[in-house]
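Sequence plus the predicted model coming up.
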Amino acid sequence: MPDTTTMPVTRTSIGRKLAMATASVLLFIYIVGHLAGNLKIFLGPDSFNHYAEWLRVAGTPLFPEQGVLWLARVVLLAALAVHVLAYVDLWLRKRRARRTRYRKFDPQVFSWTSRTMMWGGIAIFAFVLFHLLHLTTGDIQPDLAYEFQRGNPYENAIAGFRVWWVTGIYMVGVIALGMHLYHGLWSALQTFGINNPKYNRYRRPAAGTIAVLITVGYLSIPLAVLTGVIG
């Protein structure tokens, strides 16, 4: 149904886009913070394991052990749900009516990146699920000779990334994430009103640069293990 002036803003296309962009900002902050923490693996096992332990006990004694960690997980899950539901709703609206009063023609919208956002999102979801089962719960262990060590994430990561096809899965997942970030960043900037001809020419290169830096950062870890740079 087309948007009307009597609709609550949260039910309009603008409201959905704002909700999706806001959720994207929270997810982006997590992605950057997660990368910063994971890069500590280059500093050695003590630094990396200490970081993992800090995540587990952060906020104590004000919060119970892992309390802050679970709070962050709940916020991330909520942001992810809002992000996905808003996207699906907007996608369905576009299918019903290619034009709305809010949407204006933008050649960038028809880029091959934007057309693959849904499939990229599905690939990222599958990758995150694999990542959690691999390095968080230890349910997936590619190296049958290795026993998952709780409290020793450094050795778990080293053992996992030494398997070439595991590194391959991470590479595909991270590249999909980078493509998603590229489109999402410039799209979010537009949603938040940064859509001035004076700045538009910088919006896309800025999004691309940030996406590439994050992608390279995440790729550097499994590739460094696989090639023997660390571990």
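Happy to help now that I have it.

switch to C-alpha atoms for all contacts and neighbour counts from now on
OK.

could you say what helices and strands the helix or strand hosting K198 packs with?
Using DSSP states H and E, K198 maps to helix 197-226. Judged by 3 or more CA pairs under 8 Å, 6 or more residues apart in numbering; DSSP states H and E, helix 197-226 is in contact with helix 13-38, helix 153-161, helix 164-191.

quick one: which of those helices is nearest R115?
R115 lies closest, by CA to CA, to one member of the helices and strands packed on helix 197-226: helix 164-191, at 10.0 Å.

Check the gap between the residue sitting nearest the centre point of the chain and F130 for me.
The centroid of the chain falls nearest to I31 when counting by CA atoms, centre = their mean (5.3 Å). I31 sits 17 Å away from F130, going by CA to CA, to the nearest Å.

Including distance to L223, could the helices and strands packed on helix 197-226 go into TSV?
Putting the helices and strands packed on helix 197-226 into TSV (distance: least, CA to CA, whole Å) gives the following:
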stretch	distance to L223
helix 13-38	13
helix 153-161	8
helix 164-191	7
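
Comparison target, given below:
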Amino acid sequence: MATTTRPSLVKGSRSTRSTIALKLLMAVSGLLFIAFVLGHMYGNLKAFAGEEAFNHYAEHLREIGEPLLPHEGFLWIMRIGLIAAVVIHVACAVALWRRAAAARPVKYAVKRSTTSLSSRTMRWGGLTILVFVVWHLLNFTIVKINPSNGDTGGDNPYALLVDTFDVWWMTIIYLIAMVALGFHLHHGTFSSLQTLGLTNSATSRARARATGWIVAIVIAGGFSLVPLSVLVGIIEK
């Protein structure tokens, strides 16, 4: 007796596989982003060593790989890779959100006690981080806007950093972005570990949540130290 496979089952199987693929891409791109911001945070903390050390570090980044790579070649490879990771991450997030919305045509209330604050703010936090990254690049990399005097294109990274965070509202904007980043990293780290199959028991889930908090506090807290130190005068020109 011949058997046939229902088209709906085939379609459902394909949809499930593509959803898993989207989650894996999102997890891997998210982990790459975590690695990048961890390295970036380390570089920012060089500001505590003074102007010469910070500027030397910034110039060293431009020279990595020479003469095999052109000047700033390594930085551009890293930037392109980061942009690709962000595009993949955002595209996967939007695709998964649309699928979830389509599968749940009738809205229903979710008990707030069953979800964490970081999970409920993932989308808005992600959008906040994306907007902040655009401004951050204009501020420190592409245009090099100095909020304290309106100048652009300066060639002293340390002076630009201090002048930026000497402006109190710039520090406030930065700290708000770091709160959003912290929540995003907390839930994102846990979700990535879950997608990779590392939360198969109550103990491993607890460890994954703890790892999420450690990553969030270390990175968001480390980034926040520099602007706060500039604002109170610990770091100065």
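All right, it came through fine. None of these values were measured; they are calculated from a predicted model.

hang on, the earlier thing: and the direction of the helix holding K198 of the first structure versus that of helix 13-38, what angle?
Angle of helix 197-226 of the first structure versus helix 13-38, following axes from the mean of the first three to the mean of the last three CA atoms, to 10 degrees, is 40 degrees.

so stretch 204-211 of the first structure corresponds to what in the second structure?
With TM-score structural alignment applied, stretch 204-211 of the first structure matches the range 209-216 in the second structure.

Can you report how many residues neighbour the counterpart of V232 of the second structure in the first structure?
Correspondence of V232 of the second structure to the first structure, assessed by TM-score structural alignment: T227. Applying other CA atoms under 10 Å, we find 12 residues neighbouring T227 of the first structure.

Also the one 4 residues further on?
As a burial measure, the neighbour count of G231 of the first structure was computed by other CA under 10 Å and equals 18.

got it, and L219 of the first structure?
Neighbour tally, L219 of the first structure, other CA under 10 Å: 19.

and if you look at W213 of the second structure?
For W213 of the second structure, using other CA under 10 Å, the count is 19.

what residues are up against it?
Each residue near W213 of the second structure by CA atoms under 8 Å, 6 or more residues apart in numbering is listed here: L185, H186.

what do you get for S119 of the second structure?
S119 of the second structure touches F183, H184, H187, counting by CA under 8 Å, 6+ apart.

now swap in L177 of the first structure and tell me
Residues in contact with L177 of the first structure (CA under 8 Å, 6+ apart) are G120, G121, I124, T215.

So it versus H131 of the first structure, what's the distance?
13 Å.

Would you mind finding the match for F48 of the first structure in the second structure?
Going residue by residue (TM-score structural alignment), F48 of the first structure aligns to F54.

Then T22 of the first structure?
Match for T22 of the first structure (TM-score structural alignment): V28.

Give the burial count for its match, as a bare number.
Here the number of neighbours of V28 of the second structure (other CA under 10 Å) works out to 18.

my guess is it contacts S192, does it?
Yes: V28 of the second structure lies in contact with S192 (CA atoms under 8 Å); the separation is 7.4 Å.

Name the residues contacting each of these two.
Counting by CA under 8 Å, 6+ apart, nothing touches both V28 of the second structure and S192.

Can you find the partner of P64 of the first structure in the second structure?
So, by TM-score structural alignment, P64 of the first structure is matched to P70.

Identify the residue of the second structure aligned to G37 of the first structure.
Under the alignment (TM-score structural alignment), G37 of the first structure maps onto G43 of the second structure.

what separates the spatially closest residue to its match that is not a sequence neighbour from A47 of the second structure, distance-wise?
Spatial nearest neighbour of G43 of the second structure, excluding adjacent residues (CA to CA, 6 or more residues apart in numbering): Y57 at 7.3 Å. Plainly put, Y57 of the second structure is 10 Å away from A47 of the second structure if you go by CA to CA.

what about those two, which has more around it?
For Y57 of the second structure versus A47, the count of surrounding residues by other CA under 10 Å is larger for A47: 23 against 17.

Pretty sure that one sits against F54.
Yes: the pair A47 of the second structure / F54 is scored as a contact, 5.3 Å apart, by CA under 8 Å.

Now do the SS call for G65 of the second structure.
Under DSSP: H, G, I helix; E, B strand; the rest coil, G65 of the second structure falls in the coil class.

Find residues that contact each of A47 and F54 of the second structure.
Y158.

which residues touch the residue nearest to the centre of the first structure?
So I31 of the first structure contacts nothing (CA under 8 Å, 6+ apart).

ok, 10 Å please
V25, L177, L181, I214, Y218 (CA atoms under 10 Å, 6 or more residues apart in numbering).

V90 of the second structure reaches M26, doesn't it?
Yes: counting by CA atoms under 10 Å, V90 of the second structure does reach M26; the two are 8.0 Å apart.

Overlap of the contact sets of these two?
Counting by CA under 10 Å, 6+ apart, the residues touching both V90 of the second structure and M26 are L96.

More neighbours: which of the two?
Higher neighbour count among V90 of the second structure and M26: M26, with 25 against 19, using other CA under 10 Å.

For the closest residue to that one other than its chain neighbours, give its distance to T189 of the second structure.
Take M26 of the second structure and drop its neighbours on the chain: the residue closest to it by CA to CA, 6+ apart is H89, 4.9 Å away. Noted for H89 of the second structure: a distance of 13 Å to T189 of the second structure, by CA to CA.

shared neighbours of Y57 and A47 of the second structure, anything?
P157.

that older thread, how many residues are close by the match of P64 of the first structure?
13.

show me what contacts it?
Neighbour list for P70 of the second structure: R62, E63, I64, W76 [criterion: CA under 10 Å, 6+ apart].

where does it land in three-state SS?
coil.
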